[in-house]
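> what shape does this take:
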Amino acid sequence: MASVSRTTRRRERIMAVVNRDPMEAPHKTRTDALIAGGAGALSVVLALLTDPARTPGAFGWVLLIASAVPIAWRRRSPLLALLAMIPLLVPYHALDNAHAAPMPQTWIALYTVAVTGRPLRTLLTGIGVLSVMVTVVLTINAHQGLELLRISGWVVAVLFCGVDMRVYRQYMASVLERAERAERTREEEARRRVAEERLRIARDLHDLLAHSITLIGVQTSVASHILTVDPDRLDRHAIATALEDIADTCRGARAELRTTLEVLRDGGHDSHGRPGTEDPLPDLAGLPGLVRAAEAAGAQVDLAVHAPAGRLAPATGAAAYRIVQESLTNAVRHGGAGVRVSVAVVPDGDGALRVTVTDDGTGLPKDGSTPGFGMVGMRERARSTGGTLDAGPRPGGGFEVSALLPFQEGEPTP
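Sure, this is the predicted structure:
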């Protein structure tokens, strides 16, 4: 396993070097200086072995070794490095020295021009270099000129290799860029979903706790009033009714809170780790329960529900339920004792559901206190279904909440 891991890491390092832009490689000058030294050494070996009859003289050796020096700056200015080699190689070939000896530095310079430049520049450079080399050698030795022309295919192959490597690196760069863009998109989508889920949980907890705590507070006040107004004529039945209403409210709140916490704890999976089915959303069928809880707190509620002809989308039903719940909570909290509330949920046109909750109480507090999140939550729920919500005091007194929700016929649940 260790050898496989080392092999994998070595392969990854090699591919990283291959895919990396040569103009962005670290230690460019030091690396190119070593390459220039290696090319010069290889040229000396070729001059000694390939054609002993044309072994360079002292001046030829100077020209041959000097032609490898520009390779040290090949990545800073590839074309200038190649042009700097031409004045050195022209007299070298003109002296009829070993013509194959300067090939290493020539190939390296041509490859660098091809891998860093555009194809048109590479083509023109290759034609120019070959023309100069063949012309010079032909004027000296026709046989050597034809031989040089015959092996010029290697020069063309080097140029094509450079162009191919440049195209490959551009392709890999585009692939990496697309992968990074896709990763950023996934991360942004994940953050957006987390934010939406946090907002949904905040709305659900607010609706649940605010509604239940408000009802418990009102029912407790009723029991306290009965106990303190006339202790000599204790109405045990009224106290028992108030306490039972408090217990019912606590049980309902505890059950709904447990469901929410189980979803948060399990992450939407069952005990075996499989994706679980989502808990059913509240809908219009739960409105009578809200009315009974509000009436137990002292409100007088008139409920009128006319379901649309098509099947109501679960999100729309849940939004209508939560809007009515928050509206009743505000009416009980701010409307005063015996507040009258009218709840109407009826179709509005062909594709919308109108939810209207009006009361004759004093409305929201006007004492300058900081408003809560109930109104914000109702508007967000309406917007989440593509609907709108208006809320404010009524001209004749009281408060009105009116929401228009597109009911969108939902798909049957499998």
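
> can we go C-alpha only for contacts and neighbour counts from here?
Will do.

> show me where the stretch 201-350 of the chain has helices.
Using DSSP state H, counting those that start in this stretch, the helices of the stretch 201-350 of the chain run over residues 236-266, 287-296, 314-334.

> would you mind getting the angle between the shortest one and helix 314-334?
Here the directions of helix 287-296 and helix 314-334 differ by 0 degrees (axes from the mean of the first three to the mean of the last three C-alpha atoms, to 10 degrees).

> show me what helix 287-296 is packed against.
Judged by 3 or more C-alpha pairs under 8 Å, 6 or more residues apart in numbering; DSSP states H and E, helix 287-296 is in contact with helix 153-229, helix 236-266, strand 300-305, helix 314-334.

> and of the helices of the stretch 201-350 of the chain, who's closest to Asp164?
helix 236-266 (52.8 Å; C-alpha to C-alpha).

> here is the second sequence; please produce its structure so I can put it next to the first one:
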Amino acid sequence: MSADQALLKRLADAALAVVIGALTVSAAAFDQDTTPLDHALIVAGSLALAAYRKAPRVVLAVTTAALSAYALHAQPGPVAALPVVAAVHTAAQAGHRAVGAAAGAVFLGAYLAAGPVTHGTVERTALLAGWFLCAVVSGLAGRNWQAYLRQTEQRALEAERTREEAALRRAGEERLRIARELHDSLTHSISIVKLQAGVAVHLARKRGEEISPALLAIQEAGGEAMRELRATLDILRTDEPTGTPALLVERARAAGLTVDLTVTGRERPLAATVDRAAYRIVQEALTNAARHAGPAKIAVQLDYGEGELTIRVDDDGTAEPSCPPAEGIGLTGMRERVTALGGTLRAAPREEGGFSVRAGLPLEHA
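Below you'll find the model as predicted:
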């Protein structure tokens, strides 16, 4: 329950107590024998109803005692029982049916003993007994109704959770289907490229010709792309990372990039979500640098703080602050990963030239 809802309930309870008190005081004003003490008893017994949610038995005791004393002193009409009827109803609704019935009996005894027993007094007492019986029964019915509403709400929540689980399961199945389709399609095309490059390398060696570095790079890149596709399919199946940023740096160096890796802080195992996000951020940053930075130097920094892992990938390429690049799919996916973990990301050209990617991943969130 929110604070606003709790406040509204307290105001509603206070308004109910004021209305009941006002009705009882108004009826007592027409009795000539009503004294200031009687008005004080009515007000005390009525205003106590404002706390019936927190302490229904205490409210029942206070209201019954105050109004019984008023009945014994002033011999009022049947309206004097209204606060006690309300207290009996709320007590029965809270599960205290026997206590509520006993309180009603106490008030009826006081009401009957307040004056001479006449035919009219007996009729009024019988009428009040019917009121109290209705209060107990309606309170019990209200309690059962509340229990039914709670069960209905729980069933609705359970049904909603089941629907969400089914939707997640269907999404996972669709993700695997897409992964298999991409793997089969792209692997076929890349394998042909790799095969052709391998044949060309083999023929060049057989003829004793010098092998072009570009041809070797194509062959190596094809094999690396196939491994990456298999690794991606494994991630979609298991949702686990397939390497480390250090391995990505080694692969980038093998592909001809100039990359330096710096690790500071207390290096330690990370949660799967943070580990996977760090791997993908470094991978995407290195990929963007290889595509757009040209023959640049790249610096990868990992700082293991107490509560945050800071990742920074800088290059001294051709990017300029005056011409910021459009954010593509790679940077968008990177930002979504960081945002999902409650972290921060800045990807923009540097003032001194080149491009910088800086991500902060909170460790306690994971």
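
> would you mind finding the most buried of the helices and strands packed on helix 287-296 of structure 1?
For these, average neighbour numbers computed from mean count of other C-alpha atoms under 10 Å are highest in helix 314-334, which has a mean of 24.

> as CSV, the helices of the stretch 201-350 of structure 1 with distance to Ser342 of structure 1 would be great.
Output for the helices of the stretch 201-350 of structure 1, formatted as CSV (distance: least, C-alpha to C-alpha, whole Å):
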stretch, distance to Ser342 of structure 1
helix 236-266, 22
helix 287-296, 10
helix 314-334, 10
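
> any idea which of these gets closest to Ile216 of structure 1?
With C-alpha to C-alpha as the measure, helix 236-266 is the member of the helices of the stretch 201-350 of structure 1 nearest Ile216 of structure 1 (5.5 Å).

> can you give me the stretch of structure 2 that that closest one aligns onto?
Mapped onto structure 2 with TM-score structural alignment as the criterion, helix 236-266 of structure 1 occupies no residues.

> return the distance of that helix from the chain's centre.
Once both centres are worked out by C-alpha atoms, centre = their mean, to the nearest Å, helix 236-266 of structure 1 turns out to sit 40 Å from its chain's centre.

> and that helix with helix 153-229, angle?
What separates the directions of helix 236-266 of structure 1 and helix 153-229 is an angle of 170 degrees, with the same axes, to 10 degrees.

> can you confirm Gly392 of structure 1 is in a strand?
Yes. Residue state for Gly392 of structure 1 (DSSP: H, G, I helix; E, B strand; the rest coil) corresponds to a strand.

> right, and it touches Ser402 too?
No. Because the distance of 9.2 Å does not satisfy C-alpha atoms under 8 Å, Gly392 of structure 1 is recorded as not touching Ser402.

> and the two? Which one has more around it.
When Gly392 of structure 1 and Ser402 are compared for neighbours, Ser402 comes out ahead with 20 against 13, by other C-alpha atoms under 10 Å.

> let me know the secondary structure of the more buried one.
Following three-state DSSP, we place Ser402 of structure 1 in the strand state.

> what does Thr262 of structure 2 give?
The assignment at Thr262 of structure 2 comes out as strand when based on three-state DSSP.

> show residues contacting stretch 56-67 of structure 1.
By C-alpha atoms under 8 Å, 6 or more residues apart in numbering, the residues outside stretch 56-67 of structure 1 that reach it are 40, 43-44, 47, 84-85, 88-89, 91-92, 95, 97-98, 101-102, 105.

> wait, which of these is closest to Val175 of structure 1?
Of all the contacts of stretch 56-67 of structure 1, the one sitting nearest Val175 of structure 1 is Gln105; the distance, using C-alpha to C-alpha, is 32.7 Å.

> alignment lookup: that closest one to structure 2.
In structure 2, the residue paired with Gln105 of structure 1 according to TM-score structural alignment is Pro83.

> just confirm its match is within a helix.
Yes. Pro83 of structure 2 forms part of a helix when assessed by three-state DSSP.
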